[in-house]
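Visitor: Got a predicted model here, sequence first, then my questions.
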Amino acid sequence: MTALIPYAPDDALLARARELGRDRFSVAPGGSPEVERQVRRAAAAEGLSPGAHLWRKAGSVDVGSPHDGAVFWGYQDPVDQSLECHYVALAWVERHNREHPEHPMTTFWTTPGGVEMDVLNRLSAARWKALGLDSDFPMRLWELMSLRYSLLCSGRVTMFCTHFHPDVLLGRTELPALRCNPAVGPERLHFVHRPPERLSNGVVVPENVRRIVSEPGNQATLQFYASDRPGYLDVVEAGGWSDERLRSRVAQLRAEVRRADQAWEAALRRGLAVPDRPAGRPWRPVRPPMDAVEAVPER
């Protein structure tokens, strides 16, 4: 069994999502000294710095998913704006796996590696600093693991979101990896929600645009925020077009994104642990520690 589209959550599922989201990433005052000690001990046992140890671990832990079983998310839930799609996805996966154990599904955080590394979310900024690491380092770890999760998927992938922004992790790393992944590709990325009625900047998305963007592969390729990046569709302008003209423009944009994805993948093959975004616009947080072990994603 795979996710049904359109997705229609019920009150019990949303209640479970709220429960899962409550204090999910809240950190106790001072963080966890025990987790900091665990990291130090493990790093010392390997003869590495804490950063190098965690970087290598992020590049090797098990973040695989069953065939047709990977689930991703992004943004607020369009049914209940008080909820993040993250927690709705977690609640849905819980229910699915309980009712259909013969076909398990997983999110990034419910893979064996995600569960193992989740303990690091108990570290405060001060604890990361005590380990010699800056506040960007955890995000670098999650992005590396998410990259590997995306490259290891196969078959149908379920997306709990309505669209994406090219500058967030979903748009800059996960979707390019999923589109380039020969075992997935854009047509196998199934969004449980239609494109939004309104963008986060307040722009209304016309119904003809929502309908055509909903067609297979389009929702995983087109973006509506950055006109200087591949796949940008001006939804206001497109609202006045005929279906024929709109589909022609979508085809051009998808070809543009394919070319950008090829450049992205080439950069990845050259060994960049977290590669450039499409169109060569790199994400530039602080680099990993100089002695970090380079992690090569499985292909």
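Guide: That came in fine, so what should we check first?
Visitor: can we go C-alpha only for contacts and neighbour counts from here?
Guide: Noted.
Visitor: I figured residue 118 was touching residue 111, is that so?
Guide: No: taking contacts as Cα atoms under 8 Å, residue 118 lies outside contact range of residue 111: 10.3 Å.
Visitor: Tell me which of these two has more neighbours.
Guide: residue 111 (20 against 14; other Cα atoms under 10 Å).
Visitor: tell me the contacts of that one?
Guide: Contacts were defined as Cα atoms under 8 Å, 6 or more residues apart in numbering; by that measure residue 111 touches 62-65.
Visitor: and of those residues, the nearest to residue 187?
Guide: Here the nearest of the contacts of residue 111 to residue 187, counting by Cα to Cα, is residue 65; it sits at 18.5 Å.
Visitor: element containing that closest one, please.
Guide: Here residue 65 sits in a region with no helix or strand, counting by DSSP states H and E.
Visitor: Now do it against residue 87, distance only.
Guide: 18 Å (Cα to Cα, to the nearest Å).
Visitor: quick one, strands of the stretch 1-150 of the chain?
Guide: All strands of the stretch 1-150 of the chain, identified by DSSP state E, counting those that start in this stretch, fall at 70-73, 106-107.
Visitor: The structure to be compared is supplied as follows:
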Amino acid sequence: MSTLIPENVEALALELAHREAHAAKLASGRAKAIADELEAAAGDKSISEYLLAFVNDEAGVRPPEGPAPQSAFWSFGHDHPEAPMNHKGEPFLDNRYIAEAWAHLQNEQRPGSAQTLETTAAGRRLNEMYLWEDEVLEELAQRDDEITWGFARECWAGLSETYAKAAEGQVVVFAQTGHTLSILHNTESPALQANHAVGLDNIHFAFEAPQWWPEAARDELGTNAVRAVAQFDNPSREGYIDPAVYEASAPEVREATLAKAMEHATPQQEAPAQEVPEQEAPQQEAAAQEVPAAEGPVPSAPAAEAPAPEAPAAEVPAAEGPVAEAETLEPEVPAAAPLEANTPPPPLWQAGFNPKPSRAAHGSSGPSAVNPEGPTVGAELASRAAGNGMDGPA
């Protein structure tokens, strides 16, 4: 039986969310320093050229030597009375922090087993730039007119795609669906499906399908594969399914609807062929043909190499520089605010959600959630499916 998000995950997610909200406020006062640092790092390039090269460099998303962690991606979030206020002045908990809390707790049990985009080297660096803060954008735009709010989103989308292309094995998506305005739907999911080391079968959602979907829609559209491909908010785009219409349709119509939506799955690429050095083939062939008699004492087999030491459990990072000094003060946590009667319920933890650590890279979906200006379509279902936020600026 599925349950709400575990209390230990929720509590840590709220702590991380308030810490990041506090750091973002302080970053606004450091806009000039942030711009100076980026200008110095860019050297003879423009800041925008430097950033685009940075987000496309796979080296920044690769973990250090040792066991590779499992990828975690995220999108949107949900209303929470104890969460920081979003741009609309409403308490909202991004799924970013739920993913980060889950990864942190996984790493406590098995060091180095999970991570999100924002906890990798490149993700931390991009996050510290606070490109979505108005003061930072204004300062950067004075030095490079290519840098806009849309450019900031392009940077996060680019880094997210780099992560998705580098991922391996089973990945975990902290979302209920992929909204058509999200980086998850437009960039990450197609890249994961095409990735020869991941593919559609290895995309696993951490949450169940939305609870307000009708029963048959939840059962048949709520699978990992369907939610990774289809979308449920914009009838003008490919792969759209209306859960309410789907529920009321005859079985054969539902089957055809589902098949049509799944036609938009991205084909998985073939794994690159493993090249064998030319000199190895004759040696292997000779070895197979001739086994020399042992002369003298037979040497014992070498002892198995000791496994590489595991990385220490990931600690919740403290902000650096001027922010670190301010972090000695506890960020103010607003009092719980009552949720409106028509607020969608929080997501349910996916039944059977216990992804095994595998050789995977990384993942996630950009900075704090920003709500698009109203839903894409006017239907109540689409509005509720969209939630109040998304992965990265819209």
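Guide: On my side now, so go ahead. None of these values were measured; they are calculated from a predicted model.
Visitor: follow-up on the earlier one: would you mind giving the contacts of residue 111 of structure 1 as TSV with distance to residue 250 of structure 1 and neighbour count added?
Guide: Converted to TSV, the contacts of residue 111 of structure 1 look like this (distance: Cα to Cα, whole Å; neighbours: other Cα atoms under 10 Å):
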residue	distance to residue 250 of structure 1	neighbour count
62	37	18
63	33	26
64	32	22
65	31	22
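Visitor: of all those residues, which comes closest to residue 171 of structure 1?
Guide: Of these, the one sitting nearest to residue 171 of structure 1 (Cα to Cα) turns out to be residue 63, at 19.3 Å.
Visitor: what's that closest one in contact with, if anything?
Guide: By Cα under 8 Å, 6+ apart, the contact list for residue 63 of structure 1 reads 108, 111-114, 145, 148-149, 152.
Visitor: aligned partner of it in structure 2?
Guide: Aligning on TM-score structural alignment places residue 63 of structure 1 opposite residue 61 in structure 2.
Visitor: Please report the distance of that match from residue 122 of structure 2.
Guide: For residue 61 of structure 2, the distance to residue 122 of structure 2 - Cα to Cα - is 6 Å.
Visitor: Same question for residue 152 of structure 2.
Guide: 15 Å.
Visitor: In terms of neighbours, single out the busier of these two.
Guide: residue 152 (24 against 21).
Visitor: longest helix of structure 1?
Guide: helix 243-269 (DSSP state H).
Visitor: thinking again about what came up before, just the buried subset of the contacts of residue 63 of structure 1, please.
Guide: 108, 111-114, 145, 148-149, 152 (16 or more other Cα atoms under 10 Å).
Visitor: Just the closest of those to residue 45 of structure 1, please.
Guide: Nearest member of those to residue 45 of structure 1, counting by Cα to Cα, is residue 113, at 19.9 Å.
Visitor: Check the contact between the closest one and residue 62; I expect there is one.
Guide: Yes: Residue 113 of structure 1 is within contact range of residue 62, at 4.6 Å (criterion: Cα under 8 Å).
Visitor: What about the contacts of residue 63 of structure 1, which are in helices?
Guide: 112-114, 145, 148-149, 152.
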